[in-house]
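Q: Just to be clear, the model below is a prediction. Sequence and coordinates:
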Amino acid sequence: MDRFLSNTVSRIDAKGRVSVPAHFRAVVQKRGYSELYALRCLDLPAMDVGGLDLLDRYEQRIAQEDPFLQTADDMSFFCHGDGAFLKLDQDGRITMTDFIREHTGISAEVAFVGRGNFFQIWEPARLAAYGAQARARLLQLRQGTKAHEAKAGERPE
């Protein structure tokens, strides 16, 4: 498997380090990442973490922007200047820096959440609240789809 999947919570040690889940480390190794890069989520108290391909995704989008417009500068600041490198130590741990803690609210535990080609770092209670909200939005969408199908005379199987 070469995707970041599932979620787990790990405790931060006395030196401020946390073990990256073994299955996430396996993906990191398989993809050949020597370092990880963490970006603040724009609208969530979480960090997006991945290899240089995570930056590539943003850089491709920046390349589509007019370089003379503020949007290109803002996007470049976001992905190039408002992130942090995370180094895995020999035991597969990363340090929870002030940069990460201030944005996420992390204190004693870290929730790791797979997002396919990258993963996120969350404070566990905030992740639980977000998960409940996401499920509620999806349920509402599903119910809206069923109502639309009923109005159109379709019968779901």
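A: Received the coordinates, thanks.

Q: alpha carbons only for contacts and neighbour counts from here, please
A: Will do.

Q: Now do the contacts for Val20.
A: Ser10, Gly92, Arg93, Ile94, Phe112 (Cα atoms under 8 Å, 6 or more residues apart in numbering).

Q: okay, among the residues you listed, which ones form the most distant pair?
A: Gly92 and Phe112 (13.6 Å; Cα to Cα).

Q: So for those two, which residue has more residues nearby?
A: Taking neighbours as other Cα atoms under 10 Å, Gly92 and Phe112 compare with Phe112 leading, 27 against 15.

Q: if we can go back for a sec, would you reformat the contacts of Val20 as JSON lines and include distance to Pro45 and secondary structure?
A: Formatted as JSON lines, those follow (distance: Cα to Cα, whole Å; DSSP: H, G, I helix; E, B strand; the rest coil):
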{"residue": "Ser10", "distance to Pro45": "17", "secondary structure": "strand"}
{"residue": "Gly92", "distance to Pro45": "24", "secondary structure": "coil"}
{"residue": "Arg93", "distance to Pro45": "21", "secondary structure": "strand"}
{"residue": "Ile94", "distance to Pro45": "18", "secondary structure": "strand"}
{"residue": "Phe112", "distance to Pro45": "13", "secondary structure": "strand"}
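
Q: Against that first model, consider the following:
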Amino acid sequence: MVPAVLPSIWLGYASVAAGGAVFNDVHLNGVDLKGRVSLPAAFRQTIDIRSGSPKVASGLGRTLRMTFNAALKCIEVSDGLQIAETEEQMNAHAVRVSEQTGELVGDVLDRLEAETYPLMKDVNFDTAGRMVLPDRLRAKAQIGNDAFFVGRGRRFRIWSPEVLRAAAGGESGDVLEEMEDLLAKRKERG
């Protein structure tokens, strides 16, 4: 349920939803030996809608930016719209810090960018949604034969089912239940 009056913290996110196009639901897809996996069709549809935003740079429609979440041990994924929103937020934050400290905006941005971008990987997917998970990210997230996709609104996560089971507070109990159901159904099909 959405409150009648949104707290000011939520106002900055109102435009991020791109008319309600957010990453939701959970999906389980197999990963082959080369690290290829299919992006869930529902996520591809969301990306197509979100990439129509004027904020998204030309050519970023089929590009995902991935990074390893060290605290959760999963892969965090942003699409072109979230990439643009992150850049806007970093610039605004740099201006605020500059105003408070007298530091040059460029210096603040340099520091923020150094903390944010070096270990991110850009991954492209084809029209069928096939993509290759970067080896380093896949190894760090311990993703083997299965990739469990979890919609998180503006972003999504890719988990190893085994790691998610062990992650305290990584996702809700209902999400874990959904994952176990999907794994059981896959096992039944053989």
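A: Happy to help now that I have it. Note that the structure is predicted; figures quoted are calculated from it, not measured.

Q: which residue is nearest the middle of structure 2?
A: With distances taken as Cα atoms, centre = their mean, the residue of structure 2 nearest its centroid is Val77 (2.4 Å).

Q: Just tell me what that one corresponds to in structure 1.
A: Matched to structure 1 by TM-score structural alignment, Val77 of structure 2 sits across from Val49.

Q: once aligned to structure 2, how far is the host helix or strand of that match on average?
A: Val49 of structure 1 belongs to strand 46-50 when assigned by DSSP states H and E. Here the mean offset of strand 46-50 of structure 1 against structure 2 after fitting is 1.4 Å, by mean Cα distance after the TM-score superposition for structure 1.

Q: outside of that strand, which residues touch it?
A: 36-41, 100, 103-104, 117-123.

Q: try 7 Å this time
A: The contact list for strand 46-50 of structure 1 (Cα atoms under 7 Å, 6 or more residues apart in numbering) reads 36-41, 103-104, 118-122.

Q: any idea which of the residues you listed is closest to Leu88 of structure 1?
A: After measuring those against Leu88 of structure 1 - Cα to Cα - the closest member comes out as Leu36, at 7.8 Å.

Q: and the closest one, what does it touch?
A: By Cα under 7 Å, 6+ apart, the neighbours of Leu36 of structure 1 are Val49, Gly50, Gly51, Phe85, Leu86, Lys87.

Q: The same query, at a cut-off of 8 Å, please.
A: Val49, Gly50, Gly51, Leu52, Phe85, Leu86, Lys87, Leu88.

Q: Now for those: which two are most distant?
A: Maximum distance among those (Cα to Cα): 14.8 Å, for Leu52 and Leu88.

Q: Those two: which has the busier surroundings?
A: It is Leu88, of Leu52 of structure 1 and Leu88, that has more neighbours when counted by other Cα under 10 Å, with 20 against 13.

Q: any idea of the angle the longest helix anywhere in structure 1 forms with strand 46-50?
A: In structure 1, taking DSSP state H as the definition, the longest helix is helix 124-151. Computed by axes from the mean of the first three to the mean of the last three Cα atoms, to 10 degrees, the angle separating helix 124-151 of structure 1 from strand 46-50 equals 90 degrees.

Q: now the helices for structure 2?
A: 8-11, 41-50, 80-101, 105-116, 135-140, 161-166, 173-189.
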